[in-house]
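K.L.:
The sequence and its predicted three-dimensional model are supplied below.
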Amino acid sequence: MKLLRYGPSGQEKPGCLDADGRVRDLSGHIDDLAGEALTPETISRLKSLDIEELPLVEGTPQEDLRLGPCVGRTGKFICIGLNYADHAAESGLDVPPEPVIFNKWTSAITGPDDDVIIPRGSKKTDWEVELGVVIGKGGAYIDEADAMEHVAGFCVVNDVSEREYQIERAGTWDKGKGCDSFGPIGPWLVTPDEAGDHDALSLWLEVDGKRHQNGSTSTMVYKVPHLIAYCSQFMSLQPGDIISTGTPPGVGMGLSPQVYLKGGETLRLGIDGLGVQTQKVRRAD
């Protein structure tokens, strides 16, 4: 099932995609695609609905119908760094002996096609296509063997990053990761039964039509079940939390010479079966 949120920013309604690529409204069954609506019990109930009987929403998604972030009221936006060996190499860093955890602030979350805003004073705003894992069943100290039972679905994430803020200024990576608009998610939340093999998904990113990233989740160092179990050792996970699992090579920082966003570019990125994002890049007012 492809679940989504549609409508103006801050006024999104829950919906799903039908077999013809049209949006059907789920407002009569859940108030938002958030919290308890993401639990296994609710997802199972939504799957039992006859989608063709749901109200049809006017417009074409991602054309004249805006899609919002595919998950609402996210509590934690957890990110994993250096989780592809070849990306670690292009960054001049070793593969970490344990997953590297950092955070994006939830105020960074935007819709899949909303503008990416370069912060005031930024010199090194960069891109990162990533597989996002959305938690549906909460828990702490989750066993790796049981981890996939806690997944509501998967989505595309653009882990937009300001490298000077992240690396060259005092403190942790977080200050370069959580600026406003630095967390586009969606277009839809795809349930595991429709997402395909999460260990073998192609993911890519283009800037103004030039492909920079072209990878596969098959080369992730730490796989999805391990990441869920690992994160749950340090914090409880709740429905709606997002784990962004790292990026393949091809980021601007890893190019020679390095390339960073200046404003005016168009980003397109996607993951097999999970949809495509398109963002205009502009500088902050």
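P.N.:
Yep, it's here. Residues are numbered from 1 along each chain as shown.
K.L.:
all contacts plus neighbour counts: C-alpha atoms, from now on.
P.N.:
Fine.
K.L.:
Give me the neighbour count for residue 81.
P.N.:
18 (other C-alpha atoms under 10 Å).
K.L.:
Next, find the distance separating it from residue 4.
P.N.:
In this view, residue 81 and residue 4 are 27 Å apart by C-alpha to C-alpha, to the nearest Å.
K.L.:
Over to residue 269?
P.N.:
In terms of C-alpha to C-alpha, residue 269 sits 18 Å off from residue 4.
K.L.:
Check residue 110 too.
P.N.:
13 Å.
K.L.:
So these two - more neighbours on which side?
P.N.:
Remark: of residue 110 and residue 4, residue 4 carries more neighbours, 29 against 23, as counted by other C-alpha under 10 Å.
K.L.:
Helix or strand: which one has the more buried one?
P.N.:
Counting by DSSP states H and E, the element that carries residue 4 is strand 2-6.
K.L.:
What is the subsequent helix or strand relative to that strand?
P.N.:
strand 13-17.
K.L.:
and residue 44, how many neighbours?
P.N.:
Counted with other C-alpha under 10 Å, residue 44 comes out at 11.
K.L.:
in which helix or strand would I find it?
P.N.:
Using DSSP H and E, residue 44 falls in helix 40-47.
K.L.:
Tell me what angle that helix forms with strand 13-17.
P.N.:
Helix 40-47 runs at 60 degrees relative to strand 13-17, counting by axes from the mean of the first three to the mean of the last three C-alpha atoms, to 10 degrees.
K.L.:
this is the other structure I want to compare:
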Amino acid sequence: MQETSAAKVSGKALLATTRYLSAQNGPDETAAFQGLINQSASGDIIVVRSGNHYFTGTVHVNKSGLTIRGENNGTDPLNYLRKAPAAPEQGVSVIDVDAGVINTVIDWIYIDGGNLPEPNMRVYGNQTKIYNSHFRNSGNTGLLIHQANQLWIEGVKCYYNYMCGISQWASSDNTIKNGQLYENGAEGLTIDGGSHNCFVSNIWIYKNNKGYRGVGGIGIDQANGANIFNCTIDRTYGHAIRFQNNLNQPDDGCQVYNNSITNNSGCAISIRHPALVTNFGQWGNTMTGNSGGTICNEP
């Protein structure tokens, strides 16, 4: 189903189309969803209707400028994109934003990975915006960001994933704010592998590293300019914030300020190989009840 509406750019009328993915509540919808994307052009909207949607393959967002929006009740998404078992050798995500694609908007999408392999969603395209979405029960990571820059992630919840809530690799100038990352088996958030100038604010990071598969609540490795502020990081199974430094490259100019970092089972801020952490600043943090102490340096 689709509807067409007119928009104006520089006085010229452009046609934007809204298409709908209806819930089948059982049959595989991979081809149907992909078909809607393949029909679409920049500026078009795809609405994922409320109900259960099952996928055995990956849906590729391969066009720039698309909006994919789920139906919602103003509080949570009502559309449930569920990963269904595929062939054993076929580990798939539900949605990929492909490399080279820009200006994708993902809004009010709920993905449940069914504890099956691979992340729930992978982002390779720059300037992707993700709002108000849930990524849960992945057999890997809820939301994987790989070589994707200038992302805006707001109001997102990632929880009960086998590995990380949100994992970033070689992805710079990203903003992550006003969300929740909780009860993941590894880190709630990683800022790794050249993910420079990441701004993280007002995130509730709770009971992460439950499976002791990571280094703490937030893991940082070879990332300059990480800014973590106004967050609550509590009850981590390990360190709240950990400069892991496995890559043996500097973390320069990182700032941690005005956070509540409490009741974690490791240090509030742990720095491994402290010579690699240069021009680091921390201030205004509440760091109490952490069994490992406040700021720890490790060889």
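P.N.:
That came through, no problem. Source: prediction; values computed, not measured.
K.L.:
TM-score for the pair, please.
P.N.:
With the length set by TM-score structural alignment, normalised by the length of structure 1, the two chains reach a TM-score of 0.25; 132 aligned residues with a C-alpha RMSD of 7.0 Å.
K.L.:
follow-up on the earlier one: show me which residues of the helix holding residue 44 of structure 1 are buried.
P.N.:
40, 43, 46 (16 or more other C-alpha atoms under 10 Å).
K.L.:
Need these in JSON lines (columns: distance to residue 118 of structure 1).
P.N.:
Below are those laid out as JSON lines (distance: C-alpha to C-alpha, whole Å):
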{"residue": "40", "distance to residue 118 of structure 1": "38"}
{"residue": "43", "distance to residue 118 of structure 1": "36"}
{"residue": "46", "distance to residue 118 of structure 1": "38"}
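K.L.:
ok so, going back, and the strand holding residue 4 of structure 1, what other elements does it pack with?
P.N.:
Packing contacts for strand 2-6 of structure 1, counted by 3 or more C-alpha pairs under 8 Å, 6 or more residues apart in numbering; DSSP states H and E, involve strand 13-17, strand 189-190.
K.L.:
In terms of secondary structure, what does the first one contact?
P.N.:
Pointing back at strand 13-17 of structure 1 there. Against strand 13-17 of structure 1 (3+ C-alpha pairs under 8 Å, 6+ apart) you get strand 2-6, strand 23-25.
K.L.:
Wait, a helix at residue 228 of structure 1?
P.N.:
Yes - applying DSSP: H, G, I helix; E, B strand; the rest coil, one finds residue 228 of structure 1 inside a helix.
K.L.:
follow-up on the earlier one: tell me which of the helices and strands packed on strand 2-6 of structure 1 is the most buried.
P.N.:
When the helices and strands packed on strand 2-6 of structure 1 are scored by mean count of other C-alpha atoms under 10 Å, the highest mean neighbour count falls to strand 189-190 (a mean of 27).
K.L.:
continuing past it, what's the next helix or strand?
P.N.:
Later in the chain than strand 189-190 of structure 1, the nearest helix or strand by DSSP H and E is helix 192-195.
K.L.:
And that next one, what does it pack against?
P.N.:
Judged by 3+ C-alpha pairs under 8 Å, 6+ apart, helix 192-195 of structure 1 is in contact with strand 151-158.
K.L.:
packing partners for the strand it packs on?
P.N.:
Right, strand 151-158 of structure 1 is packed against strand 129-135, strand 183-184, strand 189-190, helix 192-195, strand 266-271, strand 275-283 by 3+ C-alpha pairs under 8 Å, 6+ apart.
K.L.:
same thing but at 6 Å, please
P.N.:
On a contact count with 3 or more C-alpha pairs under 6 Å, 6 or more residues apart in numbering; DSSP states H and E, strand 151-158 of structure 1 meets strand 129-135, strand 183-184, strand 189-190.
K.L.:
Mind putting those strands into TSV with distance to residue 102 of structure 1?
P.N.:
Shown next, in TSV, are these (distance: least, C-alpha to C-alpha, whole Å):
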stretch	distance to residue 102 of structure 1
strand 129-135	14
strand 183-184	13
strand 189-190	22
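K.L.:
May I see the buried residues of the helix or strand encompassing residue 86 of structure 1?
P.N.:
Using DSSP H and E, residue 86 of structure 1 falls within helix 85-90. Across helix 85-90 of structure 1, burial judged by 16+ other C-alpha under 10 Å covers 85, 86, 87, 88, 90.
K.L.:
Could you single out the nearest of the residues you listed to residue 156 of structure 1?
P.N.:
Set against residue 156 of structure 1, the nearest of the buried residues of helix 85-90 of structure 1 by C-alpha to C-alpha is residue 87 (18.1 Å).
K.L.:
On the three-state scheme, residue 33 of structure 2 is what?
P.N.:
When classified by three-state DSSP, residue 33 of structure 2 comes out as helix.
K.L.:
Am I right that residue 38 of structure 2 is in a helix?
P.N.:
Yes - assessed with three-state DSSP, residue 38 of structure 2 lies in a helix.
K.L.:
what about it, how many neighbours?
P.N.:
13.
K.L.:
List the contacts of stretch 9-18 of structure 2.
P.N.:
2, 3, 4, 5, 6, 7, 8, 43, 44, 45, 46 (C-alpha atoms under 6 Å, 6 or more residues apart in numbering).
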